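**Student:** whatever this is, show me its structure:
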Amino acid sequence: MTAQTVSLRLGERPVAEYAWQPRLPETVSPRPFLHPVRTLGGTEVTESMPADHLHHLGVSVAVADVGGANFWGGRTFVPGRGPVHLPNHGTQRHHRWTTRDASSVHHELRWIGPAGTDLVRERRRIAALPVNDRAWALDFGFELTNVTGEPLAFASPATNGRPGAGYGGFFWRARRGDRRIHVLGPDRTGERRLHGQRTAWLALSGADTDPWTLIFVPGQADLWFVRSRDYAGVGSALAWDQPLVVGSGSALRRRIITVVADGRLRSREVAGIAGEVAALHDGWPP
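**Tutor:** The predicted structure follows:
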């Protein structure tokens, strides 16, 4: 896989690579993504194109059904048939930079359907922010504008009939390796108790020789899509049980800040950091 990339840095330390013009197979729904993302200590906390899900691309914005176009990658869930390979994959294409510096990128993208027509124009901002000597934060905001002449539905396999599969939106495929993955929330723990729930924050941690913790702090109250057993991943779902319909010329906006920390942090530490980060969620653009 060859891609054009830019590096995000905090001081002299590279913390993430952003592939902004990736050359990818059509079946993974080509799109810009972050990989690898690293802790300050250098531990990688993302996976890209793993064998179990080739269309999981580190950190990206991916939606399984945008007006019938697949911007997630892989198979499409069809009622009565299940997951099916269809020639319906879209592409997110870099349009132009609006800002680029050592710690942040702002750019505009075009979401192009399989017929070659623009469905969505996106404004995206990604920034690396210092937190403390053990952690930094990835601030990821995006605005999706419907550029078709009619209402546009953002949907998911769940809205199309597959229970619990409400994924689509911001998605982080975490690096698992041989680690046991722990899932934490403000008042509960575990994938089963947090999948499909709405909380002020959610955290993943990997316990191994190089432990790490990711703390996801959303700007909007979307439900969480969580996986920790077959693979490690967290998404903030746009369409959990019903499509999100955006009118022609209208936009949806989302922002999520993810703290990337060395070590396995306990619930009290996570809650304290999440509270500090939540104060950064003031308005759009971030």
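
**Student:** C-alpha from now on. contacts and neighbour counts both.
**Tutor:** OK.

**Student:** which other residues reach the biggest strand by length in the chain?
**Tutor:** For the chain, the longest strand by residue count, based on DSSP state E, is strand 118-132. Strand 118-132 has contacts (C-alpha atoms under 8 Å, 6 or more residues apart in numbering) with 8-10, 15, 103-113, 136-148, 259, 286.

**Student:** please provide the structure for the following sequence as well, for comparison with the first:
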Amino acid sequence: MAVNLKITRHDESTLGVGAGDVEIFEYVYRPSMPAFEGPKPYLHPVRTLAGNVVTAYRPHDHRWHKGIQMTASDVSGQNFWGGGTYVRGQGYVDLPNVGTMRHEGFTISEEGPERIRFGERLSWHTQAGEHWVDEVRMFTVRDVDAAAWALDFATTLTNVRTEPLVLGSPTTHGRPLAGYTGLFWRGPRAFTDGDVIAADGLGGPDMMGKPARWLAYVGQHDEVDGASTLLFLDHPGNKNTHWFVRNTPFPAVNPSFAFFDPVELVPADTLDLRYRVVIVDGAWDSGRLQSYVEEHPW
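**Tutor:** Modelled structure (predicted):
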């Protein structure tokens, strides 16, 4: 399918990517938000090729959930996720430890009618103002056809401290099955109680905390007739991914890199992660999802 992909710089904080007449996402790289919400870049709204929105922004239950974000819930005791911090034996506590991810610059490496790639440099700073992490991201929009488009997301995190960094999650601090950290999608409220489908015939909410090569979420829209599917693929080079997934009380998917086991980065060490998110018009079943994965290898 021939399509005209293009990047539009809306202002000094937001850019958009369009496919034909539809802006398929906005990327807010210099967000304005309260410090407690962990200021960081996010993608919202994210749309199907039919123009249907498949992300939520600042929902009342978790104001720090914003579309699709790359983040981390625990970095040596610092919270780059937003909101309260899970403390063993106490539960969630509001602490002065919510950090910020700062946009440092873009590199547009490829902009063509059928594929777009752009990179971004970021720096992670604690609430106290200490610079702990440098990040380089790469976004690739690709594989646009009549029903779907794909976003490849790659990131490299580098420890710029003089001490090791330990990246964990609420589960590594004692909360069962709450291992969220990393690339996180929050879906529209209407997607609550949607269908969770995973590789190898697996699926359902029981995928929480389990590994799988891919996982998909099918949700029904309000206001417009029909459904959308989001397919999340874990790159074979990622290590120890376990899925954080909920369809109630709200829809969310996160391929967590530290669900059960923390990841340590010594000074100057890096963590490389790659994922693919496929945005689909319609409700795809397990067979069609598996066929797509086989037809679009890494």
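
**Student:** re earlier: which of the contacts of strand 118-132 of the first structure fall within strands?
**Tutor:** Those of these lying in strands (DSSP E): 8-10, 15, 104-112, 136-146, 259.

**Student:** mean deviation of the longest strand of the first structure from the second structure?
**Tutor:** Its aligned residues in the second structure lie a mean 1.2 Å from strand 118-132 of the first structure after superposition (mean C-alpha distance after the TM-score superposition for the first structure).

**Student:** what's the offset of that strand from the middle of its chain?
**Tutor:** Chain-centre distance of strand 118-132 of the first structure: 11 Å, with C-alpha atoms, centre = their mean, to the nearest Å.

**Student:** please apply the same query to stretch 267-279 of the second structure.
**Tutor:** With C-alpha atoms, centre = their mean as the basis, stretch 267-279 of the second structure stands 11 Å off its chain's centre.

**Student:** which residues does the spatially closest residue to Val259 of the first structure that is not a sequence neighbour contact?
**Tutor:** In this structure, Val259 of the first structure finds its nearest non-sequential neighbour in Ala137, 4.2 Å apart by C-alpha to C-alpha, 6 or more residues apart in numbering. Contact partners of Ala137 of the first structure, counting by C-alpha under 8 Å, 6+ apart, are 128-131, 257-260.

**Student:** rerun that using 10 Å as the cut-off
**Tutor:** Contact partners of Ala137 of the first structure, counting by C-alpha atoms under 10 Å, 6 or more residues apart in numbering, are 15, 39, 127-131, 214-216, 257-261, 277.

**Student:** all strands of the stretch 1-150 of the second structure, in order?
**Tutor:** Listed in chain order, the strands of the stretch 1-150 of the second structure (DSSP state E, counting those that start in this stretch) span 5-9, 14-19, 22-28, 42-46, 68-71, 74-75, 85-87, 91-93, 100-111, 116-125, 131-142, 148-159.

**Student:** which residues touch the shortest one?
**Tutor:** With C-alpha under 10 Å, 6+ apart as the contact definition, strand 74-75 of the second structure has outside contacts at 80-81, 85-86, 97-99, 126, 132-133, 165-170, 172-173, 180-181, 258, 262-264.

**Student:** kindly recompute the last result at 8 Å.
**Tutor:** 80-81, 165-170, 181.

**Student:** the second structure: which residue goes with the residue nearest to Val259 of the first structure?
**Tutor:** If you follow Ala137 of the first structure across to the second structure using TM-score structural alignment, you land on Ala150.

**Student:** repeat that for Pro50 of the first structure.
**Tutor:** Counting by TM-score structural alignment, the partner of Pro50 of the first structure is Pro59.

**Student:** any idea what sits nearest its match, other than its immediate chain neighbours?
**Tutor:** The spatial neighbour of Pro59 of the second structure that comes closest, neighbours along the chain excluded (C-alpha to C-alpha, 6+ apart), is His65 at 6.7 Å.

**Student:** the one you found: how many residues sit nearby?
**Tutor:** Counted by other C-alpha atoms under 10 Å, the residues lying close to His65 of the second structure total 25.

**Student:** where does the one helix or strand Leu289 of the second structure maps to end up in the first structure?
**Tutor:** Assigned by DSSP states H and E, Leu289 of the second structure falls within helix 286-295. Mapped onto the first structure using TM-score structural alignment, helix 286-295 of the second structure spans residues 267-276.

**Student:** Ala237 of the first structure contacts Gly166, correct?
**Tutor:** Yes: contact criterion C-alpha atoms under 8 Å: Ala237 of the first structure and Gly166 qualify, at 6.2 Å.

**Student:** looking at the two, which is more packed in?
**Tutor:** With neighbours defined as other C-alpha under 10 Å, Ala237 of the first structure and Gly166 compare such that Gly166 has more, 30 against 24.

**Student:** now for the corresponding residue of the first structure for Asp94 of the second structure, how many residues are close by?
**Tutor:** Under the alignment by TM-score structural alignment, Asp94 of the second structure pairs with His85 in the first structure. By the criterion of other C-alpha under 10 Å, His85 of the first structure has 13 neighbours.

**Student:** state the distance from His85 of the first structure to Gly67 of the first structure.
**Tutor:** His85 of the first structure is 17 Å from Gly67 of the first structure, where distance means C-alpha to C-alpha, to the nearest Å.

**Student:** what does Phe77 of the first structure give?
**Tutor:** From Phe77 of the first structure across to Gly67 of the first structure, the span is 14 Å (C-alpha to C-alpha).

**Student:** mind checking which of those two has more residues around it?
**Tutor:** Phe77 (22 against 14).

**Student:** hmm, Arg162 and the more buried one touching each other?
**Tutor:** Yes: using C-alpha under 8 Å, Phe77 of the first structure is in contact with Arg162, at 7.4 Å.

**Student:** re the thing from before, overlap in contacts of Ala237 and Gly166 of the first structure?
**Tutor:** When contacts are counted by C-alpha under 8 Å, 6+ apart, Ala237 of the first structure and Gly166 have Phe225 as shared neighbours.
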